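> All I have is the shape, not the residue letters:
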């Protein structure tokens, strides 16, 4: 097993020839190389955020599992964050990994963490998210096109209110819009804000959009999931691959691209590094813009 030196630390890479995406003949080595190439763009979106991973040690068709707690064999140099909770009078501590640098990113990739899910808040302001997220999730008998139309309607609504949002494909069938805010609002306040906008969309497009929590009652509509704005809930990270044939990635896009009709399958492990070199990080504003939402609370 090859051992590489990354940022002065030894990292043992394993099972590099294992095929992760069979139809596309993408191996674990290809997957790790992808993260080497996109690290400058993805790391700012992961830094200081507790991470949840979905691991696929045998590829996208093998058994998968979520991982919050870091494994016992995690390297000593890996930064972590402990989240303490009490349930039924019992104390529980979850030790999350923090992916702040190249070595920790490649360590996670070597764990076959095909999906990376960061928290909405950072460890320094853990109770106060950095953005409001709108997760437009097509249900049965709906598709990306329905989510695209609703995302564009959401943009018009945000424009009317003088707010800026940044869209990205989920990498599957959905679209996620991030509205960056000052980290001064609680998760409850952020959720109230998101609910207001989702309900407006639901009333405007009753045949297409729903905030209904019952899965059976969502059929034929796009679920507007404002409940993603809860502490500890996560969305797929920008540029993270998905365990789907074609190896699509969650891709930040411009509103113009969304208007023109982009498709999730257009952005993959194969072409995302070149796209980033050409257009840069279209999600950069999510980290830089700081908006206030006081008047909705």
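Right, received. Where do you want to start? Treat the numbers as computed from the prediction; the structure is a model and nothing was measured.

> For the rest of this, base every contact and every neighbour count on C-alpha atoms.
OK.

> the helices in the stretch 51-200 of the chain, which residues?
Counting by DSSP state H, counting those that start in this stretch, the stretch 51-200 of the chain has helices at residues 102-110, 144-160, 187-204.

> ok, structure two:
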């Protein structure tokens, strides 16, 4: 029988808690659910009012992984869902608004990915994102160099940037913006990616051509498109170990000399939250949202 737990008055089924999802570390599904319950206070504000696509890996990090955008079969009726524009690639998607919904979704064993817009205002981007993806032998250390350049360039336009690890091998830069469509945000991000390539031609690439990526940092600006989603802050990734997309300080970015310095596992995040709080809290403050130039 599948165990049922009450979470804030909702009955949530939590299954296969002893199942090992990450054989390299022995990290189990029960530990995954415990992580999400512990990190929920920081994670939920970044999911709230955003349509969520799930990258599911129910048999663990070494098994099959597949994206789910439409509301999964069997979704409880108390889980919030929303109609989304057809450009998002689905008709109706889950919106994780509270802890019961988070734990129900986490039980599906999933990465959480969100758009750069709110479901109430799908035609307006409220986030700007740059996904810095290193092509070997480049590493996150090289991404840090690019991130620092982009931070200063964004600041010149009055836009405050925040950094988090991708939870895989690169970095994500995020900013809170207002008054622009997703298309306008994409155009702006692409222009800055091109500018970064001109400033650092030996290091930066703005084109998606994979054959050009070795030894360079691909500045992926395309995730600002209305249909695209990006791994949410604090989501666990389907990698060989339970790495987390973790907010980092700019001091950590500036000091990074080894990829291990910006690699965080699920067990590393709660102590960081105790020390720093949510380093991306500024993204949630509408007063800090900046217009695109």
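On my side now, so go ahead. Given the structure is predicted, the values throughout are model-derived calculations rather than measurements.

> any idea how far residue 278 of the first structure is from residue 250 of the first structure?
17 Å (C-alpha to C-alpha, to the nearest Å).

> More neighbours: which of these two?
Legend: neighbour count by other C-alpha atoms under 10 Å for residue 278 of the first structure and residue 250, higher for residue 250 (27 against 9).

> What residue in the first structure is paired with residue 267 of the second structure?
Residue pairing (TM-score structural alignment): residue 267 of the second structure is matched to residue 270 of the first structure.

> Count the residues that sit near that match.
Neighbours of residue 270 of the first structure using other C-alpha under 10 Å come to 17.

> again, but for the one 5 residues further on
Per other C-alpha under 10 Å, the neighbour tally for residue 275 of the first structure reads 13.

> Correct me if wrong, but it is in a helix.
Yes. Judged by DSSP: H, G, I helix; E, B strand; the rest coil, residue 275 of the first structure forms part of a helix.

> and the counterpart of residue 102 of the first structure in the second structure, what is it in contact with?
Mapped onto the second structure by TM-score structural alignment, residue 102 of the first structure lines up with residue 99. Applying C-alpha atoms under 8 Å, 6 or more residues apart in numbering, we find residue 99 of the second structure in contact with 7, 8, 37, 40, 44.

> of these, buried ones?
By neighbour count, with 16 or more other C-alpha atoms under 10 Å, those hold 37, 40, 44 as buried.

> which residues touch the last one?
Same thing as residue 44 of the second structure. Residue 44 of the second structure touches 96, 97, 98, 99, 102, counting by C-alpha under 8 Å, 6+ apart.

> Looking at the second structure, name the residue matched to residue 201 of the first structure.
By TM-score structural alignment, residue 201 of the first structure lines up with residue 196.

> Once you drop chain neighbours, what's closest to its match?
Distances taken as C-alpha to C-alpha, 6 or more residues apart in numbering place residue 204 nearest to residue 196 of the second structure, at 6.5 Å, with adjacent residues excluded.

> Run a quick neighbour tally on the one you found.
27.

> Check the one 3 residues further on too.
The local packing count at residue 207 of the second structure equals 17, with neighbours defined by other C-alpha under 10 Å.

> how much space between the aligned residue in the first structure for it and residue 178 of the first structure?
If you follow residue 207 of the second structure across to the first structure using TM-score structural alignment, you land on residue 212. Per C-alpha to C-alpha, residue 212 of the first structure is found 21 Å from residue 178 of the first structure.

> same question, residue 235 of the first structure
11 Å.

> Residue 72 of the first structure now?
The value you get for residue 72 of the first structure to residue 178 of the first structure, if C-alpha to C-alpha is used, is 34 Å.

> Same check on residue 216 of the first structure?
27 Å.

> Which one of those two is surrounded by more residues?
The residue with more neighbours, out of residue 216 of the first structure and residue 178, is residue 178; 19 against 10, by other C-alpha under 10 Å.

> residue in the second structure matching the more buried one?
For residue 178 of the first structure, the aligned residue in the second structure is residue 174 (criterion: TM-score structural alignment).

> got a list of what that match touches?
Taking C-alpha under 8 Å, 6+ apart as the test, what residue 174 of the second structure contacts is 127, 128, 129, 130, 161, 162, 163, 283.
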